[in-house]
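# Next comes the sequence, and after it the predicted model I'd like to discuss.
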Amino acid sequence: MAVALRLNRKGTKDRPYYKIVAVDSRKRRDGRYIEQIGTYDPMKEGANYTIDLEKADKWVGVGAQPSETVASIIRKARTAAKAEA
């Protein structure tokens, strides 16, 4: 089973909200997922995401492929974590 880290759209028309999930890559975009690892709200200003980096690292470590957007969010979260430390 090929696992992907990608966005799962929620919210209403013109008010999108996304969950960052680990999912079988053959499933549809908003289908059943294995585990939720974060959220992304493009309507919010500033830090508009939350992500559990430990879970993301676990999934990438076992071969999950993040989408471009999720990879960008992970990169931003790592940079923010380094800045705090």
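Sure, I can see it.
# For the rest of this, base every contact and every neighbour count on C-alpha atoms.
Will do.
# Could you count how many residues lie near residue 3?
Residue 3: 21 surrounding residues under other CA atoms under 10 Å.
# So it is in contact with residue 56, correct?
No - between residue 3 and residue 56 there is no contact under CA atoms under 8 Å: 11.8 Å.
# State the distance from residue 60 to residue 11.
Using CA to CA, to the nearest Å, residue 60 is found at 27 Å from residue 11.
# Comparison target below:
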Amino acid sequence: MALHLLEDCCQGMNIDPRNCLLVTGVLEAVDEGSIEPILRSSTEYLCKCKMRGHIFVREEGAFAVLCELPSAVDPLQVPGVLVLSGVI
């Protein structure tokens, strides 16, 4: 489901899904303005990420956040604790 959600979000925003990742499980209590700084500070790889949008995933009871990077996502560089799904 997460991969389809990522692809749908990217297509709707005209963004290359290879340059994006979807961070899932973001709790409602997390302030929207603090999501991007948290991701940027989590690892050097994500320091240039840009939050493009978020959507509430009812089945998880949490938000999924679409993040764009300047180049294709390298899954080996992204901390697994933060990124639950992405495109290789």
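Ah, there it is. Every value quoted in this text rests on a predicted model; they were computed, and no experiment measured them.
# Would you give the TM-score for this superposition?
The TM-score (TM-score structural alignment, normalised by the length of the first structure) is 0.30; 53 aligned residues with a CA RMSD of 4.6 Å.
# that older thread, neighbour count for residue 60 and residue 11 of the first structure, which is higher?
Between residue 60 of the first structure and residue 11, counting by other CA under 10 Å, residue 60 is the more crowded of the two (16 against 10).
# Where does that one sit: helix, strand or coil?
Secondary structure state of residue 60 of the first structure, per DSSP: H, G, I helix; E, B strand; the rest coil, is helix.
# nearest residue to residue 63 of the second structure other than its sequence neighbours?
residue 56 (4.3 Å; CA to CA, 6 or more residues apart in numbering).
# Now tell me what touches the helix or strand harbouring the one you found from outside.
Following DSSP states H and E, one finds residue 56 of the second structure within strand 50-57. Here strand 50-57 of the second structure makes contact (CA atoms under 8 Å, 6 or more residues apart in numbering) with 35, 36, 62, 63, 64, 65, 66, 67, 68, 69.
# which residues in the first structure form strands?
With strands called from DSSP state E, the first structure shows them at 3-12, 15-24, 35-40, 49-51, 65-66.
# I meant the second structure, not that one.
In the second structure, the strands defined using DSSP E lie at 20-26, 50-57, 62-68, 85-86.
# I'd like these laid out as TSV, including mean neighbour count and distance to residue 5 of the second structure.
Converted to TSV, those look like this (neighbours: other CA atoms under 10 Å; distance: least, CA to CA, whole Å):
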stretch	mean neighbour count	distance to residue 5 of the second structure
strand 20-26	23	8
strand 50-57	16	10
strand 62-68	21	9
strand 85-86	18	10
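# can you list those in TSV and add distance to residue 4 of the second structure?
Converted to TSV, these look like this (distance: least, CA to CA, whole Å):
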stretch	distance to residue 4 of the second structure
strand 20-26	11
strand 50-57	13
strand 62-68	12
strand 85-86	10
